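> Here is a sequence with its predicted model. Questions after.
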Amino acid sequence: MADSPDSAAVAALAQEQEVIGVKMKRDRVDTIAPEQRENKKMRSEDTAKDTAKDTAKDTAKDAADGYSTRKRMHGDEHSTVVAKHYNMQKEIGLEARSHSRIFYLRNFNNWIKSVLINEFLDQVRRGRDPNQPVRVLDLGCGKGGDLLKWRKGGIAHLNELRNKFQKPDEPFDLCSCQFAFHYAMESRAQVEMMLRNACAHLRRGGFFFGTTSDARELMRRHQMTNVRASEESDGEAAKRENEGTAARSNVGFGNEVYNVRFHDSGTSPPPIFGAKYDFHLEGVVDCPEFLVHFPLLECMAKKFGMKLVMKKTFSELFHTFAKKDYGRHLLNVMQALETYPAGNGSQLLSADESEYKHAADFLQNSSNPSGTVGTMSKSEWEAAGMYLAFAFTKE
């Protein structure tokens, strides 16, 4: 008998939790009733796989029932915080933006979005009448920052979810969701609503694509940081005990352009929905987000007739599209990379030379050590490394 979508989602979550390195067997005194605990003690011959599934099922039930109920009470508050943050962002102009510490990172992210838009526009137009218009739905469009990208792609029929569909009975060819899906992962209901909005009006063969945070990479950095923080000397621990101060259970991680702080210690599996962390990106983002457990998202998308066709980190996308003519052209036009070393009369974005050691090493080992190379600072590359792109097609 084939697995149900829910059991497939549970198995996917179990696999995801094992991949990101957290223990599946854990104390669940707070999540199961006493009689359930007693029954589980009697089932001593269960395999580790069964234990993992049981744990994930209990977590999933908690997320679908009580946890989601509690989250609905706070969902409006969280949405208000996010909306208020982005609504307060002011347009500072190109001149002021060029002096931003993340000038090239922002351009790089826009380059990622541009190559994705070009890629899926090409796939939709392939083999169809060139005069047939392509209809696009933009989810989480904010203030319309990608409007110019769509116009350059020749799109005349662009709908933003905040507006009513001009022709609600006509299906869309593409649905785009850029740097926004992680806000929907607060609860099962929000994820299903986002998927329904993205896929319900999509034609068969159409694409739902976007960019979001990479849960595996975030958890990897989170756990590594907390492991390092716990490896303190006995002397320091004794000093804290004498002073009556507590050890830091969650120190967060980041660099001079970004910071992430989870709302847990990183020692237990994160919840399926509502795995919250605070994210700060210099001058752009300063609000809570939620982990996107991708195998779970893939299973949930199947309920809406969607099949995953692409999932790549930003690093993988860069190495793919930078080799293509239009990708290289856009890198230059959009100033997505900084020239190292800086030319006469100009200076690097960061005054810290160690931020460009990777570029210096690359040139030193190249056939032209006295040349130049396009790059970003180490801190910007690290920030970009927390994201991935995805694409689903409607079957």
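That came in fine, so what should we check first?
> From here on, just use CA atoms for contacts and neighbour counts.
Will do.
> quick one, helices of the stretch 101-250 of the chain?
With DSSP state H, counting those that start in this stretch, the ranges of helices along the stretch 101-250 of the chain come out as 103-125, 147-152, 181-184, 188-199, 215-230, 234-243.
> From S114, how far out is the residue nearest to D173 when sequence neighbours are not counted?
Nearest residue to D173, sequence neighbours excluded (Cα to Cα, 6 or more residues apart in numbering): G206, at 4.7 Å. For G206, the distance to S114 equals 18 Å [Cα to Cα, to the nearest Å].
> Which one's more surrounded, these two?
Shown here are G206 and S114; by other Cα atoms under 10 Å, G206 has more neighbours (23 against 20).
> Next one for the comparison:
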Amino acid sequence: MKLCTENQFAHLSDNARGNTGRAARTQSATYGLKTCNNWIKSVLIARFTRRRPGVSDFDPEDRSLRPNGRVLDMGCGKGGDIDKWNRAKIEEYVGIDVASGSIQDFNERIQSSRRRLNFRPHLYVLDCFSFPISVAVPRALLEPKFDTISMQFCMHYAFESEKKVRQMLENISNSLRIGGTFLGTTLSASRLLDLLSHIPEESEELSIGNPYYNIVFDKRDYEGTYGHSYRFTLVEAVEDCAEFIVHWEAFRELALSYGLKEVYRKDFDEVFAEEQTKPESVKLAERMGVTTNGHLNMDAEQWSACSIYMAFAFMKVK
């Protein structure tokens, strides 16, 4: 299991582990959960990736050729989403992660991959919650502004303090063009707080979970928006890692003050239900092994672990 030490961006995909092969991943006890998470990220990327306006070198009617703009991936980890961005036919990719080891593994993933990328990745080491992006990324790569900014399974680490959340939002707002999107996945505060409320009053430990995951809250009642911590464990991925609840209403209001307007927010089970009405999403779920003949390839406890997460998207409006 991976200890939450240097890399605070401990993702729930293969980003949080070594670069294992597909055969090994299919033997994982949480394979169904991780596959579903990857499918939801694929759906989110396909739906909300924005194209760069003013591109005249491609036929605007031919969606198979038209580039999907510039992407900034904050908390990119070991590059577990690189194939998703490749399928989205993006034009340029900048990935940032706090862990130098993850960036090194990302580079090795690219070099060892047999798949041809349609873009050149630019990778940098930086804590995006503590420093401006310009500290690490060359000015030439910050213009024109990005069309899409992604933060997958890592935003909740910023909620240790208001200062870190504001630095994160400043990086996003300063780097995203008007009309661009900020998309991502994180834990659902409403789901976590609901689970916490159902822990019996007489319980000595504020713990929830099942054989696949475990969450231990520091306090039952918490006043304030930031620093509401818990310890998180996921089998084969994260061990006893300090994370923080994203109080969504407060975050949405703060994000709007940075020119970011919420356009989408759904818990993972709601995403699944909605996307099952779309033939292209159904086909993708079958192809990725999330479902077989419409049935989920995971047990109820893995589905319970999956359902504590949410997907979101904001548009830069000013």
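Perfect, thanks for sending it. All values reported here derive from a predicted model rather than from experimental measurement.
> hang on, the earlier thing: closest to E380 of structure 1 out of the helices of the stretch 101-250 of structure 1?
helix 103-125 (5.7 Å; Cα to Cα).
> Show me what E256 of structure 1 aligns to in structure 2.
In structure 2, E256 of structure 1 lines up with P211, judged by TM-score structural alignment.
> Tell me if I'm right that its match and D299 touch.
No - look at P211 of structure 2 against D299 with Cα atoms under 8 Å: they stay out of range, at 11.2 Å.
> Roughly how far does the residue with the largest distance to the centre of structure 1 sit from D234 of structure 1?
For structure 1, the residue at maximal distance from the C-alpha centroid (Cα atoms, centre = their mean) is N242, at 41.9 Å. Look at N242 of structure 1 and D234 of structure 1: by Cα to Cα, they are 12 Å apart.
> Provide the aligned range in structure 2 for the lengthiest strand in structure 1.
Looking across structure 1 with DSSP state E, the single longest strand is strand 202-213. Mapped onto structure 2 using TM-score structural alignment, strand 202-213 of structure 1 covers residues 176-187.
> Superposed on structure 1, what's the mean shift for that stretch?
Stretch 176-187 of structure 2, aligned to structure 1 and superposed, deviates on average by 0.5 Å (mean Cα distance after the TM-score superposition for structure 1).
> Quick one: map the residue farthest from the centre of structure 1 onto structure 2.
In structure 2, no residue is matched to N242 of structure 1 (TM-score structural alignment).
> where's N242 of structure 1 relative to F181 of structure 1, distance?
Taken as Cα to Cα, the span from N242 of structure 1 to F181 of structure 1 is 46 Å.
> now swap in N332 of structure 1 and tell me
Applying Cα to Cα to N332 of structure 1 and F181 of structure 1 gives a distance of 29 Å.
> Between these two, point out the one with more neighbours.
Neighbour totals were compared for N332 of structure 1 and F181, and F181 leads with 22 against 13 (other Cα under 10 Å).
> Can you give me the distance of the more buried one to L388 of structure 1?
11 Å.
> With E77 of structure 1 instead?
E77 of structure 1 is 27 Å from L388 of structure 1, by Cα to Cα.
> neighbour-wise, which of those two wins?
L388 (22 against 12).
> Contacts only, for the residue nearest to D173 of structure 1.
124, 172-174, 393-394 (Cα atoms under 8 Å, 6 or more residues apart in numbering).
> one more time with 6 Å
By Cα atoms under 6 Å, 6 or more residues apart in numbering, the contact set of G206 of structure 1 is 173-174, 393-394.
> Now do it against N118 of structure 1, distance only.
In terms of Cα to Cα, G206 of structure 1 sits 14 Å off from N118 of structure 1.
> Same check on D325 of structure 1?
12 Å.
> Tell me which of those two has more neighbours.
N118 (16 against 9).
> Map that one onto structure 2.
Under TM-score structural alignment, N118 of structure 1 pairs with A46 in structure 2.
> Name the nearest residue to that match, ignoring sequence neighbours.
A46 of structure 2 sits nearest to A88 (Cα to Cα, 6+ apart), 6.2 Å away.
> Please report the distance of A313 of structure 2 from M151 of structure 2.
10 Å.
> Between those two, which has more neighbouring residues?
Taking other Cα under 10 Å, A313 of structure 2 and M151 do not tie; A313 has more neighbours (23 against 19).
> need the contact list for that one.
182-183, 263-264.
> Which of those residues has the largest number of neighbours?
F182 (29 neighbours).
> what separates that residue from M155 of structure 2, distance-wise?
Distance from F182 of structure 2 to M155 of structure 2, by Cα to Cα: 12 Å.
> ok, now T233 of structure 2?
Applying Cα to Cα to T233 of structure 2 and M155 of structure 2 gives a distance of 17 Å.
> Equivalent analysis for A189 of structure 2, please.
12 Å.
> T20 of structure 2 too?
In terms of Cα to Cα, T20 of structure 2 sits 25 Å off from M155 of structure 2.
> related to what we said a few turns ago, report the set of residues contacting both of F181 and L388 of structure 1.
With Cα under 6 Å, 6+ apart as the test, F181 of structure 1 and L388 both reach T212.
> How about the contacts made by the spatially most central residue of structure 2?
By Cα atoms, centre = their mean, structure 2 has its centre lying nearest to Q152, at 1.0 Å. By Cα under 6 Å, 6+ apart, the contact list for Q152 of structure 2 reads 184-185.
> and V81 of structure 1, what does it touch?
Contacts of V81 of structure 1 by Cα under 6 Å, 6+ apart: none found.
> if we go to 10 Å?
75, 87, 286-288 (Cα atoms under 10 Å, 6 or more residues apart in numbering).
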